[in-house]
Structure formats: C-alpha cells, structure tokens
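Visitor: Please find the sequence and the predicted model below.
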Amino acid sequence: MHIAVLAGDGIGQEIMVEALRVLETVNLPALRLDHADVGGVAYRNHGSPLPPETLDLAKTADAILFGAVGDPELDGLRRELRVESAVLGLRKELQLFANLRPAKAFAGLENLSALKAEVAGAIDLLILRELTGDVYFGEKGQRETETGLRQGYDIMSYDEQEVARIAHVGFKAAQGRRKKLCSVDKANVLQTSVLWRKVVEEVAIDYPDVELSHMYVDNAAMQMVRNPGQFDVVLTGNLFGDILSDQASMCVGSIGLLASASLGEGTQGLYEPIHGSAPDIAGQGIANPSAMILSAAMMLRHSFGLEDQAVKIEAAVANVLADGVLGYDLGGTASTSQIGDAVVAKLSAA
C-alpha cells in the first residue's frame, strides 16, 4: 500500500500524525508512506505550492492522504502561486472528478447543530460534487467593457461526458445506500444546468432501482436546513457542491468531523478532511483530528477495498465521541493527541 502523505499547512501537520498512528494500529498489508510538501510550506521550500516532485509522487502512489493548505501570509501571491491552487492542480492532473462528502449525525452530538436536535439527528446523506469542471476550471479573467468599466468573468460549462460520468458514480452510490438520488441544478436559469438535467435523466435509465428527483439549488439549500433527513445522495456540480457540502457539515454540527474522498476512474483517490488549515490554532495541539482519521478510513474503503478496517476506524471514532472525548471545536477540552490516543485505544481493544 503506497500512500503519498501530503500534510500541508497549519493544523494539517498535527492531524496527519494522528491519522497515521491509527493506520498503524489496524491490521493492514505493508504500508509505504512517502511524505512531500504541498501548499504554503511547499511554496516556501520550493517556490511552488505543487512542486514537480510532489505531483510525481501523487501520480505514482496508490492513494493520497491530504491534510490542508492555507497560509494567510501568502494570500497576496498571484493566482497560479496561491497555495489553494495545489488542490485544484492535483484534481486536474489526476482527473479526480468525483468528490464524496458524507454528512451523518453522530449520536449524542445533535445539540451541536444549529438545527433542532430531532432535525439534525436525521441527517445521513452523501453529497457527490463534480470536481474538474464548472466555473472553477472554465475560462476566466478580467477585462474592460466598451464603456470603460472593469469586468470580471468566469465561464461555467459542462459537456455531456463530464455529466454522465459523475452521474454514474452518483447512481451507483445510491444503490449502496437508500436508493434515492437528488440532482441539484439551476435549470430554470442556466443552460449548463439544462444539459446537466437532461444527461442525468438519460443515465437514470440504467438504474431503474434508484429513485431520481431534481431540485433547484436555492431550494436545496433551504430544504437542507428545513428537512435534511429527506436526502440520501445529492448529485451536483462543482460550484453548487462546494457550497452545499459546507452547509451540510454545519447542519451536522461541526466541520471538524467530516471527511471526503476525491476519486477518478480507477482506485486512486485523494482523501482529506473538509475543514481548512486553521492557522489561528495551528501548533497549539487543540485541532480535532477526527475528520482526518475518518478520511483515512475512506481511503481504506475506496482505494484498497478494506471495508472491515474502514468500519472499525469509523466505529472507534463514533465510540470516542459517545464517550465524551470531545475537542475544543465540540465544546470539550481534549487535545489533538488525546483524541488520537482514545481512538487508538478503542482499536487496540477491539
């Protein structure tokens, strides 16, 4: 099992330590861990947020375990050198077009949500976000209008192949869950969404056992607060998925508990917590490593087919939370290492 370990910036370094400890605790085939710089630390050491040696490692590894990127001191760099471009570059170069972000309420933590406990407790959904198209990768720039005004522009576009491949991933995911897929778009305004909806309906023919529904993105945002329990798999584009997945995480109660997987056509994937580098608390030992640990569990499941080990790690994290070992983001006092210790102890005792 060859894993590229890209801890990145801020708390990424601290939480990665705990995830690797957990991987060493469960019964796995031989691990080969190769570390490399990415993000702000890479820019400072190599002059690029995604150095060639880091990209080469990512391309040859079986999976990438990714911490976080973000360095406020480097925000003034030009766009291609900004540290966030490392993530976009990895997605593009590795063709990781499907982002899986599960959001599920943890028993006993419903009160952390801004929603009523009974509403938050019903959350068990998967947001499937297309990653390599949309306005994030479309033509963009700044220009001057005929009247001399400054104008910025970003082109949103999808072709039918891009939509079809993410739709197939969505329907297959739904088959393994509650067999419901809600495709989110803005087809009443955007031509991109008109094509999106048509192609999703064409792909749906291959999955007669999955119930397909459509929802405009503004209504989806409202429904995710009003009745999030209605959703099973939510399929959407890059821009809408970026927004809705963060909303779903806070409906659960904390962005510090949620993992993600970015997948392509094969088994290689990039696995990362959905929170950022949190530079305000970096180095203090108080970051919650749970999402990083759960990301490692997703890696075992999707890249290596080790379902039993993935389930054990997920159960250990859930049991630690149920025992009241809570980080500062959850109103507790447990440190990064104490949470890691508790998860390792659960796995060792299993």
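Guide: Thanks, I have it.

Visitor: from here on, contacts and neighbour counts on C-alpha atoms
Guide: Noted.

Visitor: need the contact list for residue 219.
Guide: Applying Cα atoms under 8 Å, 6 or more residues apart in numbering to residue 219 gives no contacts.

Visitor: Wait, a strand at residue 142?
Guide: Yes: Residue 142: assigned to a strand according to DSSP: H, G, I helix; E, B strand; the rest coil.

Visitor: putting a second one here so we can go through both:
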Amino acid sequence: MKKQICVLPGDGIGPEVTAEAVRLLETIGRHYGHRFDFKYAEIGGAAVDAHGTPLPASTLAACDESDAVLLGAVGGPKWDRETAERRPEAGLLGIRKHLGVYANLRPVKVFPELAGASTLKPEVLQGIDLVIVRELTGGIYFGQPRGRQTCPDGVEVVDTLRYTEQEIERILVRAFEIAKTRRKHVTSVDKANVLESSRLWREIAESVAARYPDVALQHMLVDNAAMQLVKNPAQFDVVVTENLFGDILSDEAAMLTGSIGMLPSASLGNGPGLYEPVHGSAPDIAGKGLANPLATFLSVALMLRYSFQLDREASAVETAVAAVLRQGYRTADLANGGAFVSTSEIGDLVRETIVTGELEHAKNTL
C-alpha cells in the first residue's frame, strides 16, 4: 500500500509528537511492506508567523492532495492578542470545516496499568470502554451571526447555535453504525429541556434509532451526562452529541485515562480523515522531551484503521503501546513524581515492540 499523509505539526509540543508519529508510521511501513509519503505544512501560530494567517491556502492544498492528515496541536500565549481571524484556533476550526470532517471520534479506554494515574477510584474505572462521537462542523462554533459590538449598556456579544436536520442526522447515523460493531448502545446527549436545537436533535435521534432495531437508544441531558461520566463511566458504550457539548465531555472523559496525553481522536467525513491527539500545545514543556506522544500514536492507529483499512497494523500499534505501559515505562505526565522516560525514548520503545514483539533492547531505559 502507498499513501500520502499531510503532517501539520502546529505549535508547542505538536512538532515533537508528530515527529515521533512519523517515525512510527515509517516503522509500520518497513515492517508490513507499505509506503507512506509525508508532506508538511503549517497551521495555527506557526502559520501566522510564516504566512500571516492560521490556515494558508498552501496548507489546504496539501491536505486535499493527501489520503489522511496528521495534526499535532495549535495555540499558545504568543498569539493570545491576535484578532479572532488570526488566532491559531481559527486554523483548527477552518481545517475541520474545509475537509468536511463532521464526525469526531474519541475512544476512551482505561489501560489497567494507568488506573493509579486517574483521580477516580479504581473500582469506578473498571470496564471503561466508550467512544464519544462529537459533531464537529456545526453548532455554536460555526453559527452566524457572531461577534461583539458596543451598545448603550456596554459591550454586547452574540454567538449563534445553528444546526440543520441533515447535519444532525448524519452524525447520529455514524454513531449508530459504530454502536453496531460494539455493545449496541447509543447515549444521545442534549439539553432538550432548554434548547430548541436539542429538541430537534432528540426528534431526529428517535427517527434514526427506528432504523437500527438492534441498537438501544438512551437520551441524557448534558449536565447529567457530565455527572455520570465520573460517577459510572462504564455504563456508556457510544455517546453522541453536538459540537460544544462534545468538546467539553470528551475532555472530561480524558481524565478517566489518567492523562489527556493518552486520548486520541479521528475526525471523519467523505474525504481525507484528520487525526490528532486531544491534548493541547502545552507550550510550557515544548522542547524539553516531556511531551507524551502516546495519544498521537493511538491517533495513528485510528488512521490506519479508518482511512487505510489496515486493522492488523492498527492493532499492532495499540498492542505495543499497552505492552510498553505494562512494562512500567511512563512519560512525565503519567509518572506521579516517579521515574519517567523522554518523548523520544518512549517512542523508541513502542517502535521496537512493533518490530520485535518485546522490549528486549530496552531493559535499562529507566
């Protein structure tokens, strides 16, 4: 197999984790007989510095010409005073919209070895294996009108939450299709007691559910869902929700794993998929070898599975990550003050495990 991947390193620790992920893909290619070619482009603050915009036309062209897109992270204090159009986050929203990746998948699975890194009790963490399916290209992040103006009472701001029936239906269908391959249970999260958009969401969820008689549908208000995620997270299989709620709930769910540095994501539509770790740019640790690349590695596994249909290779990555953790290796965010390995060292451990099946050359790393 020959595939082209557009790499958008971005800001902060983005270049570090994507560099490790590229090395991982090169290892997968050599070991399994595939060829991955890489094209690099700027996004976020790096693009503002180089091109005066967080999402240059050259970046869009590079993504369009690729089979998948690997993104690091965007943002940082350096660009906090930029206008809305020049903020790094505008590049992230723009690339999602341009690629039409309306479905963001965030699998949350607790590695037993990391149970102690979570703030929740070990018994609460047992059996957690869920996927949050977040609508990614609609809702309040993209609705118009939006902005601010000065009025007699001071500054007035407006953000618009807008959804069409078609946008809601397609994300719900995606969630039900995923549930068919799992435990056949969908929790649709909304705020139907307050929001008109949520009332339409609930109506369409009922309509879609009728097409999947073997999949159970449960409605849950977002405030209750936030509580249930920390009270009884094992009850969830597939959670589907709109853009803003999904953004918040998926970051909350990240803490079930012990670190946001362990949570991958895949953003899918009808063209190239966009794969990125859920964590931010963490500029305070950039360049220090402290970044955790495992969420990016697990995002690579999602790329292999969803964009390239390479299930064996995807499983090899996931198995290698689990094996390295089982052997006791930790990055700084997972170490709880104990010994840890660097970004590149844990990358080497995972890649070695894929090739050899064990950590025979890594006994003395810690």
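Guide: Here it is on my side, so go on. Because the structure is predicted, anything quoted here is derived from the model rather than measured.

Visitor: Now for residue 104 of structure 1, how many residues are close by?
Guide: Using other Cα atoms under 10 Å, residue 104 of structure 1 has 21 other residues around it.

Visitor: typo on my end, residue 322 of structure 2
Guide: 16.

Visitor: Could you do residue 352 of structure 2 as well?
Guide: Residue 352 of structure 2 has 20 nearby residues by other Cα under 10 Å.

Visitor: Please pull up the equivalent of it in structure 1.
Guide: Applying TM-score structural alignment, one finds that residue 352 of structure 2 aligns to residue 345 in structure 1.

Visitor: what about residue 15 of structure 2, how many residues close to it?
Guide: 20.

Visitor: Same check on residue 13 of structure 2?
Guide: Neighbour tally, residue 13 of structure 2, other Cα under 10 Å: 27.

Visitor: likewise residue 338 of structure 1?
Guide: 19.

Visitor: post-alignment, whatever helix or strand it lives in versus structure 2, mean distance?
Guide: Following DSSP states H and E, the helix or strand that holds residue 338 of structure 1 is helix 336-349. In this overlay with structure 2, the average offset of helix 336-349 of structure 1 from its partner residues is 0.6 Å by mean Cα distance after the TM-score superposition for structure 1.

Visitor: Give the buried residues for that helix.
Guide: Within helix 336-349 of structure 1, the residues that count as buried by 16 or more other Cα atoms under 10 Å are 336, 337, 338, 339, 340, 341, 342, 343, 344, 346, 347.

Visitor: which secondary structure element contains residue 247 of structure 2?
Guide: Assigned by DSSP H and E, residue 247 of structure 2 falls in helix 243-254.

Visitor: okay, that helix sits on what stretch of structure 1?
Guide: The aligned range for helix 243-254 of structure 2 is 238-249, by TM-score structural alignment.

Visitor: cool, and stretch 214-222 of structure 2?
Guide: Counting by TM-score structural alignment, stretch 214-222 of structure 2 sits on residues 209-217 of structure 1.

Visitor: Give me the buried stretch members for that stretch, please.
Guide: Result for stretch 209-217 of structure 1 [16+ other Cα under 10 Å]: buried residues 210, 212, 214, 215, 217.

Visitor: Stretch 239-259 of structure 2: which residues count as buried?
Guide: 239-247, 249-250, 252-259.

Visitor: in structure 1, which spans are strands?
Guide: 2-8, 32-35, 63-68, 98-104, 124-130, 140-144, 150-154, 180-185, 211-216, 233-236, 259-263, 269-273 (DSSP state E).

Visitor: which residues in structure 2 does the fifth one align to?
Guide: Spelled out, that is strand 124-130 of structure 1. Strand 124-130 of structure 1 maps onto residues 129-135 of structure 2, going by TM-score structural alignment.

Visitor: Now the matching stretch on structure 1. Mean distance?
Guide: Stretch 129-135 of structure 2 sits 0.4 Å off on average (mean Cα distance after the TM-score superposition for structure 1).

Visitor: Identify all contacting residues around that stretch.
Guide: 102-110, 168, 171, 175, 234, 236-243, 246-247, 250.

Visitor: what number of residues lie near residue 284 of structure 1?
Guide: The number of residues near residue 284 of structure 1, taken as other Cα under 10 Å, comes to 11.

Visitor: if I look at the equivalent of it over in structure 2, how far off is residue 215 of structure 2?
Guide: Superposed on structure 2 with TM-score structural alignment, residue 284 of structure 1 falls opposite residue 288. Residue 288 of structure 2 sits 47 Å away from residue 215 of structure 2, going by Cα to Cα, to the nearest Å.

Visitor: that older thread, nearest to residue 304 of structure 1, out of the strands of structure 1?
Guide: For the strands of structure 1, the distance to residue 304 of structure 1 is smallest for strand 63-68, at 8.7 Å, taking Cα to Cα.

Visitor: Now which residue in structure 2 aligns to residue 106 of structure 1?
Guide: Using TM-score structural alignment, residue 106 of structure 1 pairs with residue 111 in structure 2.
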